[in-house]
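Colleague: Fold the stuff below for me.
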Amino acid sequence: MEIDIRGIMEHIPHRYPMLLVDRVIEMVPGESIVAIKNVTINEPFFVGHFPHLPVMPGVLIIEALAQAAAIFSFSKPDGETTLDSKTTAYYLVGVDEARFRKPVVPGDQLRLEVKAIRISKVMCKYDAKALVDGQVVAEAKIMCAIRDIGE
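Modeller: Here you go, the predicted structure:
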């Protein structure tokens, strides 16, 4: 199942400059996702990280992986989402075994691959990796919590 940027914005509440997923190219709801983040020199973080050698911060690569995880974790088989961002918050609460293997620079296309280890009503755990040109540039086990925030 593929999802364009409009569909992504229906699945998660993030917006510029924090929306870090551009397209979903494969998804099995509740199981796994492959998504794309196109990295351009126009990203606001490149102004200060670093002016002489632009490198995407590793923490934002992890955030992109967590956003991809949210998209498939709350997707129904028909592609609709079950996450109501007005009443539910989805927080990144843990990062284990994180490794950053190669810098990500403008012009790179991040392939975000995330597989569910466990999804429950309150906590989710994932095996996540980011690739550029078929090479792993970052990987981690990530945990996210789901909290009711009311309206």
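Colleague: hey, let's count contacts and neighbours off CA atoms from now on
Modeller: OK.
Colleague: contacting residues around stretch 119-134?
Modeller: Defining contact as Cα atoms under 8 Å, 6 or more residues apart in numbering, one finds that stretch 119-134 is touched by 30, 61, 65, 69, 73, 104, 108-118, 136-147.
Colleague: I have a second one here; can you model it like the first so I can compare?
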Amino acid sequence: MLDIHQILKQLPHRYPILLVDRVLELEKGKRILALKNVTINEPFFTGHFPHRPVMPGVLILEAMAQAAALLAFDTLGVVPDDKTVYYFAGIDGARFKRPVEPGDQLRMEVSLERMKAGIFKFKGTTRVGEDIACEAELMCTMRTIA
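Modeller: Coordinates of the predicted model:
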């Protein structure tokens, strides 16, 4: 549904923190299914961990939040500009079920649970194949900066 060129037009993130490679499905106001291909070339693997490369859990959460941002933008019908910032407001119930390693493909499914007073609440699940790697509830908000 969205390739990397379309994602780059919406998300302000760039290397090394852009963590969504493709969007496979997008249901306005409901859910998104996005991909992140994890390679040994990721800069965090140098130090996490040199003897056993594992993707940091906070970056898995960040990848889900970036997918959630794309869903929020589509739901509101907005194309963010360079004055729009999308922030985490909270993370609840984060659980990590399996390590994510080089060669894995993250399939992030994020659903919009509710939207009120500029706060979005999402439920996200990230899988590698059929295995759940991470689950969490995310709260995010958009702000316009001066």
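Colleague: ok so, going back, quick check on the contacts of stretch 119-134 of structure 1: which are buried?
Modeller: Using 16 or more other Cα atoms under 10 Å as the burial test, the contacts of stretch 119-134 of structure 1 include 30, 61, 65, 69, 73, 104, 108-116, 136-146 as buried.
Colleague: Among the residues you listed, which ones are in helices?
Modeller: Within those, residues falling in helices by DSSP state H are 61, 65, 69, 73.
Colleague: farthest-separated two in those?
Modeller: For those, the maximum inter-member distance is 18.4 Å, found between Ile61 and Ser73 (Cα to Cα).
Colleague: counterpart of Met55 of structure 2 in structure 1?
Modeller: Under the alignment (TM-score structural alignment), Met55 of structure 2 pairs with Met56 in structure 1.
Colleague: residues touching the closest residue to that match other than its chain neighbours, list them.
Modeller: Closest residue to Met56 of structure 1 in three dimensions, ignoring its sequence neighbours and counting by Cα to Cα, 6 or more residues apart in numbering: Val104, at 5.4 Å. Residues in contact with Val104 of structure 1 (Cα under 8 Å, 6+ apart) are 55-56, 132, 137.
Colleague: now, the most widely separated pair of the residues you listed?
Modeller: The farthest-apart pair in these, when distances are taken by Cα to Cα, is Val55 and Val132, at 13.5 Å.
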